[in-house]
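Asker: Have a look; sequence and predicted model below, questions after that.
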Amino acid sequence: MEKIILDALMMEEAEATHKYLKEMLKLPECYGFNLDALYDCLTDECSATLTIRNSEEAGAYFTRVLDVMLDAQEENEELHVELE
């Protein structure tokens, strides 16, 4: 299982967040750059541990992204999300 370290401070604006996640998570070319598409990718294709740094300092959009990641973790036993 791959371990991916993500910086929550890179996930404060929607557009920048999805570009960052597409690169870091190696999401498919057809990725839709929204939270629904993120959930779909995390539940369908992801087998990784996502370690998130700086979560206490991140803004409101990161909170929404984290909620999606945690929901996806419940559906995908190959996905693990941890906060550092």
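Answerer: Received the coordinates, thanks.

Asker: all contacts plus neighbour counts: C-alpha atoms, from now on.
Answerer: Fine.

Asker: hang on, Cys46 in a helix?
Answerer: No - counting by DSSP: H, G, I helix; E, B strand; the rest coil, Cys46 is not part of a helix but coil.

Asker: if I look at it, how far off is Val81?
Answerer: Here Cys46 is placed at a distance of 11 Å from Val81 (C-alpha to C-alpha, to the nearest Å).

Asker: here's the one I want to compare it with:
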Amino acid sequence: MKEIVIDCGPIQNKKTMHKCLAERLNAPDYYGNNFDALSDVLSDIGGSERVMIVFKNMSDFLNDNKKLCAKLIRVLAEAEEENEYLSVWFDVK
């Protein structure tokens, strides 16, 4: 299983969130920096190899960006449900 760690510590807003996600998920250059683009990337991730995306240091990001985090979690949950090779874990310490 491949593990991709997303450190939410430096994420401050939607722009920095998408920048971080695009980098860590190796999104294509045409990644649109929006939730539809993220959904597309997540639907293709894995292929025949299981992938675990681990979100660490999420507390401050969650507290400061509740609506943004709620949308992110919805997109991740939908992608995890649709892609059998994808698992997502949140470390909210």
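Answerer: In hand now; what should we look at? The model shown is predicted, which means the values in this text are computed figures rather than measured ones.

Asker: What would you report as the TM-score here?
Answerer: The TM-score (TM-score structural alignment, normalised by the length of structure 1) is 0.84; 83 aligned residues with a C-alpha RMSD of 1.5 Å.

Asker: more neighbours, Cys46 and Val81 of structure 1?
Answerer: Set side by side, Cys46 of structure 1 and Val81 show more neighbours around Cys46, with 21 against 16, by other C-alpha atoms under 10 Å.

Asker: and the one residue sitting closest to the centre of structure 2, helix, strand or coil?
Answerer: Centroid-nearest residue in structure 2: Leu21, 5.6 Å away (criterion: C-alpha atoms, centre = their mean). Classification of Leu21 of structure 2 using three-state DSSP returns helix.

Asker: What's the separation between the residue lying closest to it once chain neighbours are set aside and Phe35 of structure 2?
Answerer: Leaving out its chain neighbours, the residue that sits closest to Leu21 of structure 2 by C-alpha to C-alpha, 6 or more residues apart in numbering is Ile6, at 7.2 Å. Ile6 of structure 2 sits 16 Å away from Phe35 of structure 2, going by C-alpha to C-alpha.

Asker: What sits closest to whatever residue of structure 2 lines up with Glu13 of structure 1 if chain neighbours are left out?
Answerer: Matched to structure 2 by TM-score structural alignment, Glu13 of structure 1 sits across from Asn13. Leaving out its chain neighbours, the residue that sits closest to Asn13 of structure 2 by C-alpha to C-alpha, 6+ apart is Asn65, at 7.1 Å.

Asker: Just give me the neighbour total for that neighbour.
Answerer: Residues near Asn65 of structure 2, counting by other C-alpha under 10 Å, number 15.
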